[in-house]
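**Q** Below are the sequence and a predicted model; questions follow.
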Amino acid sequence: MKIAALGYYGFGNLGDEAVLAGIRTALTERFPAAQLLVLTADSMATTALHPGVGTANRWRWKETVRALSGTDLFVFGGGSLLQDVTSGRSVLWYALMALIARRKARRVLWWGQGIGPLSHPLSRKVVRLIAQQADGLTVRDIKSAALLKEIGVTRSIEVVADPAFALDPIAVTKPSGTLVALRRWPGVSPETLAHAVPGATALPMHLPDDLEAHGKLPCYNWQLEGASVAEVLGKVAVAEQVVAMRLHALIFAARCATPFVALSYDPKVDALAQATGQEDALLDAVQATPESLRAAIARVRENAPQRRAQLHAFAQAERSRARRPGELALEWFR
């Protein structure tokens, strides 16, 4: 069986690589003999993080079309691929790739997609078009499902969990203290926030973009360390707590039942804090000050055991839901 996957892979973003690793984990459970082809921006980086996968350069159209020929299952996602905040052209590019995949693959499955925002009428039109043509639609949250319905998608939509919840951490024995995962964003001074957490270690999720956002904090550069996604998860699992803007740093914390402080710059961060019952650990990243951040850290630390128990229960439920798209695919190919 031949399976192909397209997402934001090969760009040095650990969150998106965790999505791919989670998808691969769930697929391997259902299709142990399948060949997985990844459409990526950097084949060497992808094979280093995901040994054993095949790759094709996503920017070379002829190579991509040739690679997709004879595909049984095309997996689209997850992550936030279909949004026009960063660029409307991104939506059009992914839509074109989805249309090509529709012609080349027997089945097309959207896997835990995060949809929106979709502000431009053309973005909404093309997303509706490719959604209607897919064989299966799964999204990672209720708001994504609602947005697809709002733009006119009439197909069945199932809400699952982010694929990263399907992963298991590799055991690490050395405690890693507090991990901080910040990013640059209009109106936010990440260096100021990093200065409010002395003694912490920076976990830059998107390399090299996030390196300078952490001021003078010592850095755990997973890329230079040659760490796998599961090894980074293991480091999060032995952390005292995580302070993060990056969504997947917070997802890693939730998966490992590690207490966190979430600095929100996007509704998806708010949604995760609410889903995990950690609303009191949520701060607006633009409004946050060193004082309010230190207060939130202290508040989370005060009842860390209860938070760990709450997050553990949440992670167990999400782990099962993250595998659900694999079950849908299995039904097609029994």
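**A** Everything's here; your move.
**Q** Please make it C-alpha for all contacts and neighbour counts, starting now.
**A** Fine.
**Q** what about Asp84, distance to Phe165?
**A** Applying C-alpha to C-alpha, to the nearest Å, the value for Asp84 to Phe165 is 26 Å.
**Q** what about the two, which has more around it?
**A** Phe165 (25 against 20; other C-alpha atoms under 10 Å).
**Q** Tell me which stretches of the stretch 101-250 of the chain form strands.
**A** Residue ranges of the strands in the stretch 101-250 of the chain, as given by DSSP state E, counting those that start in this stretch, are 107-115, 136-139, 157-159, 178-181, 201-202, 241-244.
**Q** Out of those, flag the one nearest Gly326.
**A** strand 107-115 (8.8 Å; C-alpha to C-alpha).
**Q** helices or strands up against the closest one?
**A** Where contact means 3 or more C-alpha pairs under 8 Å, 6 or more residues apart in numbering; DSSP states H and E, strand 107-115 is packed against strand 73-82, strand 136-139, helix 142-150, helix 324-332.
**Q** can you redo the ones you listed as TSV with distance to Ile297 and mean neighbour count?
**A** Output for the helices and strands packed on strand 107-115, formatted as TSV (distance: least, C-alpha to C-alpha, whole Å; neighbours: other C-alpha atoms under 10 Å):
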stretch	distance to Ile297	mean neighbour count
strand 73-82	28	24
strand 136-139	31	24
helix 142-150	29	17
helix 324-332	34	16
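**Q** Looking at those, which is nearest to Ala194?
**A** The nearest among these, by C-alpha to C-alpha, is strand 73-82 at 25.9 Å.
**Q** I'd like to know which elements that closest one is packed against.
**A** So strand 73-82, by 3+ C-alpha pairs under 8 Å, 6+ apart, packs with strand 2-6, helix 14-30, helix 88-104, strand 107-115.
**Q** and the last one with helix 142-150, angle?
**A** In terms of direction (axes from the mean of the first three to the mean of the last three C-alpha atoms, to 10 degrees), strand 107-115 departs from helix 142-150 by 110 degrees.
**Q** Any idea how far strand 107-115 is from the middle of the chain?
**A** Relative to its parent chain, strand 107-115 has a centroid offset of 13 Å by C-alpha atoms, centre = their mean, to the nearest Å.
**Q** same question, the shortest one
**A** Between the centre of strand 2-6 and the centre of its chain there are 18 Å (C-alpha atoms, centre = their mean).
**Q** Same check on stretch 245-252?
**A** With C-alpha atoms, centre = their mean, you get 8 Å for stretch 245-252.
**Q** just to revisit the earlier point, make JSON lines from the helices and strands packed on strand 107-115 and add distance to Met97 to it.
**A** Listed next are these as JSON lines, based on distance: least, C-alpha to C-alpha, whole Å:
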{"stretch": "strand 73-82", "distance to Met97": "9"}
{"stretch": "strand 136-139", "distance to Met97": "16"}
{"stretch": "helix 142-150", "distance to Met97": "19"}
{"stretch": "helix 324-332", "distance to Met97": "20"}
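**Q** another structure for you, compare them:
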Amino acid sequence: MTVDLDGARRVLVVGNFGNGNTGDEALLARALTELAPGAQVSVLSRNPRLVEWTHGVAARPMTAVSFAAGLRWCDAVLVVGGGMFGSGLPPLVRLLPTVVEATNKAGRATFYLAVGVYPGTPPAVLRKLRSAAVFGRLTVRDNLSARTLGVPVPVVGDLALKLAPASTEAANLALAGAGVEAKAPLLLLSLKALPDTGRMAVLRETCLLAASRWRERGGEVAALALSTHADYGLGLAHRDAALAAALDLPVIGPQLPPALAKAVVGRAAGVLGLRLHALVFAAGMGVPFAGFDWEEKSRAFLAEYGGTVLGSAADWIDTITEVAAP
């Protein structure tokens, strides 16, 4: 993977960081390893202190004034991926390609690293992203993003796939802290709330049946919480840990350092997830995984990395012995 910032020494990194989502922090952790040794970094963040504690780099608040000051300070802008571009873009994300293009024209290096670009991205945003791709300033994380752009562009995979995990000993301590002995084969469930109540009922039923079947076979079951809050504007009652508690499962996380979260996944015998980065961590650690293809990014990942796609509880019961039986 190559990030071409023309030898820049002061890099402003932009993405959804400091927002309590372990997957996004994993993207930042991996991206920082791609920068030139000695580069000064400032991360635009929703929670600068949290980013500084997690990653050991300088951060600044995600405000218009701070962003403008960061653009004056830097000699390069690095936009780090995730499911950044698609339908329903927030105003700031919609404006970002315009700002990046203007920054490039002003003489600063710019690069989009492993971004997701999905159907529904507004045409004006797509045009600017395509221009960056044509001039070698953009890579994407999956083939769906490349097809959406419609121009030749490197597909580099999700950055978290190659994030170095923490030690097995650290993972065991994290599990023990959540009351999980992990002496028997461990099934990790990664829950996420959706606004579709029908799908949430399917998710709940699938997880309950999977947990029951796994325990019958002598295994342990726990939940991995990868976000402090619920997506789609849903309330705290729908956050990952609350969903797991409603299923009476021990919970590891949230707010795990990304390398530790990946190491915890590496201790599992199988992962069933709706959160994308539970699946990404599993693929990166060689752990069998299964998930629902209800979001564009998850559908693309499952198609490219061979995870089992689940549509109902029956699907999981039918495939559990092939996916990750104790």
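**A** Everything's here; your move. All values reported here derive from a predicted model rather than from experimental measurement.
**Q** which of the helices and strands packed on strand 73-82 of the first structure is buried the deepest?
**A** strand 107-115 (a mean of 25; mean count of other C-alpha atoms under 10 Å).
**Q** thinking again about what came up before, what's the closest of the strands of the stretch 101-250 of the first structure to Val269 of the first structure?
**A** strand 241-244 (9.6 Å).
**Q** Read off where that closest one ends up in the second structure.
**A** Aligned by TM-score structural alignment, strand 241-244 of the first structure falls on residues 270-273 of the second structure.
**Q** Now tell me what touches the matching stretch from outside.
**A** 186-191, 265, 278-279, 282, 287-292, 323-325 (C-alpha atoms under 8 Å, 6 or more residues apart in numbering).
**Q** Have a look at the first structure and report its longest helix.
**A** Looking across the first structure with DSSP state H, the single longest helix is helix 304-322.
**Q** ugh, typo on my part, it should be the second structure
**A** helix 197-216.
**Q** Now that helix: buried residues?
**A** Neighbour counts over helix 197-216 of the second structure (16 or more other C-alpha atoms under 10 Å) mark 199, 203-208, 210-211, 213-215 as buried.
**Q** The helices and strands packed on strand 107-115 of the first structure: which one's closest to Arg307 of the first structure?
**A** helix 142-150 (23.7 Å).
**Q** ok, back up a step: figure out which of the helices and strands packed on strand 73-82 of the first structure is closest to Leu68 of the first structure.
**A** helix 88-104 (5.9 Å).
**Q** I'd say Gly9 of the first structure and Leu39 touch.
**A** Rather than Gly, residue 9 of the first structure is Tyr. Yes - Tyr9 of the first structure is in contact with Leu39 according to C-alpha atoms under 8 Å; the separation is 7.4 Å.
**Q** hang on, the earlier thing: in helices only, show me the contacts of stretch 270-273 of the second structure.
**A** 265, 278-279, 282, 323-324.
**Q** OK, contacts around Lys162 of the second structure?
**A** Counted by C-alpha under 8 Å, 6+ apart, Lys162 of the second structure has contacts 30, 284.
**Q** any idea how far Thr258 of the first structure is from the equivalent of it over in the first structure?
**A** Structural alignment places Lys162 of the second structure opposite Ala166 in the first structure (criterion: TM-score structural alignment). Applying C-alpha to C-alpha, the value for Ala166 of the first structure to Thr258 of the first structure is 16 Å.
**Q** What residue in the second structure is paired with Phe260 of the first structure?
**A** So Phe260 of the first structure corresponds to Phe289, using TM-score structural alignment.
**Q** From Gly307 of the second structure, how far off is its match?
**A** 5 Å.
**Q** joint contacts of those two?
**A** Leu279.
**Q** and Ala202 of the first structure, which of the helices and strands packed on strand 73-82 of the first structure is closest to it?
**A** Nearest to Ala202 of the first structure, of these and by C-alpha to C-alpha, is helix 14-30 at 13.7 Å.
**Q** Need the residues that contact the closest one.
**A** 7-10, 34, 36, 49-50, 77-79, 111, 162-167, 205-206, 229, 247-249, 322-323, 326-327, 330.
**Q** Map Val115 of the second structure across to the first structure for me.
**A** Using TM-score structural alignment, Val115 of the second structure lines up with Gln113 in the first structure.
**Q** who's in contact with that match?
**A** 76-81, 138-140, 144.
**Q** let's see it at 6 Å
**A** The neighbourhood of Gln113 of the first structure, defined by C-alpha atoms under 6 Å, 6 or more residues apart in numbering, consists of 77-79, 139-140.
**Q** Looking at the second structure, which of the residues you listed hold up?
**A** Contacts conserved in the second structure for the contacts of Gln113 of the first structure, using both residues aligned by TM-score structural alignment, their matches' C-alpha atoms under 6 Å: 78-79, 139-140.
**Q** Return the member of those nearest to Ala213 of the first structure.
**A** Gly79 (22.2 Å).
**Q** Next one: the closest one from Asn13 of the first structure, what distance?
**A** In terms of C-alpha to C-alpha, Gly79 of the first structure sits 11 Å off from Asn13 of the first structure.
**Q** which one of the helices and strands packed on strand 107-115 of the first structure lies closest to Pro267 of the first structure?
**A** The nearest among these, by C-alpha to C-alpha, is helix 142-150 at 9.6 Å.
**Q** And the contacts of that closest one?
**A** In contact with helix 142-150 of the first structure (C-alpha under 6 Å, 6+ apart) are residues 114-115.
**Q** try it again with 8 Å
**A** 113-116, 128, 139, 157-159.
**Q** Now render those as TSV, adding distance to Leu272 of the first structure.
**A** Output for the contacts of helix 142-150 of the first structure, formatted as TSV (distance: C-alpha to C-alpha, whole Å):
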residue	distance to Leu272 of the first structure
Gln113	15
Gly114	12
Ile115	15
Gly116	16
Arg128	26
Val139	14
Ile157	20
Glu158	18
Val159	14
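**Q** Which pair in those has the greatest spatial separation?
**A** Most distant of these, by C-alpha to C-alpha, are Arg128 and Val159, 17.2 Å apart.
**Q** returning to that earlier point: how about the strands of the stretch 101-250 of the first structure, which one is nearest Glu225 of the first structure?
**A** Of the strands of the stretch 101-250 of the first structure, nearest to Glu225 of the first structure by C-alpha to C-alpha is strand 201-202, at 13.8 Å.
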